[in-house]
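Asks: need a 3D model of the sequence below.
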Amino acid sequence: MSVLIHINGYPGAGKLTLGRRLADAIGARLVDNHSVYNLALALTEVKSPAYFETLRAVRAIAFQRVLELPPHIPVVATNAHMTDSDWGNENWDAWADLARRRGARLLVVVLDCDPDELDRRIASPARATKRKLTDPAQFTGARTGRVLIDRGGDATLRLDTTRLSPEETFSRVLAFVAAERGQPSGV
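Replies: Below you'll find the model as predicted:
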């Protein structure tokens, strides 16, 4: 059964760590938000028309390659999209449409986390080497009540990662994905 697993969470919630582990465990391809955003961040002014044009162009290329994959190969995507963002809603809907065009079940994983813990994680120096946000003041979404998008999936798992280790998060998500694919939890 074809699946597209969309991991949505605040910066610092553990999306990329989880996405990598999950992709390795189930033989999936990973399209993390950094692989789409880095080109736009490097070459355009953030949130300018050129920025969004670049994001759409890179996303279109990624989507075309996903559609060319054999249907039995799962796809894992990561994003940080909130319900009050026009771009977030546009991008979320595009991923949901991609799942439909691929004939895949859309499994949604939402990673939440306490704002103080997010601040601690965001400030980690290791994030800078991955071109990730490292200044907690630049992201206040969790503190201001911005809500993560979780709509449109065939099944949804919401996890608060505040007190979960990466291993615990991975184990819970792997069990969810395996159950939704009708497989034993270790697959």
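Asks: could you use CA atoms for every contact and neighbour count after this?
Replies: Will do.
Asks: show me the contacts for the residue nearest in space to the middle of the chain.
Replies: Nearest to the mean C-alpha position of the chain, counting by C-alpha atoms, centre = their mean, stands Thr78 at 1.5 Å. Thr78 sits next to His6, Ile7, Asn8, Gly9, Lys15, Leu16, Gly19, Val31, Asp32, Asn33 when contact means C-alpha atoms under 8 Å, 6 or more residues apart in numbering.
Asks: in the chain, which spans are helices?
Replies: Secondary structure of the chain (DSSP state H): helices located at 15-26, 33-43, 49-68, 86-102, 115-122, 166-180.
Asks: next, the structure of the following sequence, for comparison with the previous one:
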Amino acid sequence: MGVRIVLIGFPGVGKLTIAKELSAMVSAKIVDNHWVNNPILRLLDEDGTAPLPKGIWEFTGRFRQTVLDAITAYAPSANFIFTLPAWRAAEACDAVLVPVRLLCDEEDLARRVSNPERRQRLKSTDVAASRDRSRRAGVFDPLHPNTLVLDVTSASPGKTAIAIREHILKVLGDLSA
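Replies: Next comes the predicted model:
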């Protein structure tokens, strides 16, 4: 039985950075939202702050679904870390789902989003949108019993990864008890 860790958080919170730290600790493959979205987003001439064209997420959604279907068909017992919604990939193959909500202070999130390196990876660099999102929306809560909530404002990616690994071990221990 595989484990599906889903990192949930606003752009800039550090999902991919944390996933990279965590992947070696739990022997898991990473499926990053930008690895799935960028084949489509690279077709656009965007500056990282302009609104994306209407309907573009329909195309990235199809690509994402193809990736999730392949995981379900060919790697049902492998461990994966997702930085994109992947609930069905866990349910379809009886994997253990571990959602992790990553929270971050608005100012620190705005600072992280403004990093110019994000633009090279086709990630949003819109600080105003980041602040607006922080003020008007909460990080999605899947209301799943295995959910872990971490404030990563001051935590290093390594310490965050360790906390997630410890939570996964607890969840797996509870399942076997």
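Asks: still on that earlier bit, and the residue nearest to the centre of the first structure, what's its match in the second structure?
Replies: In the second structure, the residue paired with Thr78 of the first structure according to TM-score structural alignment is Thr83.
Asks: return the distance of that match relative to Asp126 of the second structure.
Replies: 19 Å (C-alpha to C-alpha, to the nearest Å).
Asks: likewise Phe59 of the second structure?
Replies: From Phe59 of the second structure to Asp126 of the second structure the distance is 22 Å (C-alpha to C-alpha).
Asks: that older thread, the helices of the first structure: which one's closest to Thr144 of the first structure?
Replies: The closest of these to Thr144 of the first structure is helix 115-122. By C-alpha to C-alpha, the value is 9.5 Å.
Asks: for the closest one, name the packing helices and strands.
Replies: For helix 115-122 of the first structure, not one helix or strand is in contact under the criterion 3 or more C-alpha pairs under 8 Å, 6 or more residues apart in numbering; DSSP states H and E.
Asks: onto which residues of the second structure does that helix map?
Replies: Residue span in the second structure matched to helix 115-122 of the first structure, by TM-score structural alignment: 106-113.
Asks: and what of stretch 52-60 of the first structure?
Replies: Counting by TM-score structural alignment, stretch 52-60 of the first structure pairs with residues 57-65 of the second structure.
Asks: same question, stretch 164-181 of the first structure
Replies: So stretch 164-181 of the first structure sits over residues 155-172 in the second structure, by TM-score structural alignment.
Asks: what sits up against that stretch?
Replies: 14, 17-19, 21-22, 25-26, 98, 100, 146, 148, 150, 152.
Asks: try it again with 6 Å
Replies: With C-alpha atoms under 6 Å, 6 or more residues apart in numbering as the test, stretch 155-172 of the second structure has contacts from Ile18, Glu21, Leu22.
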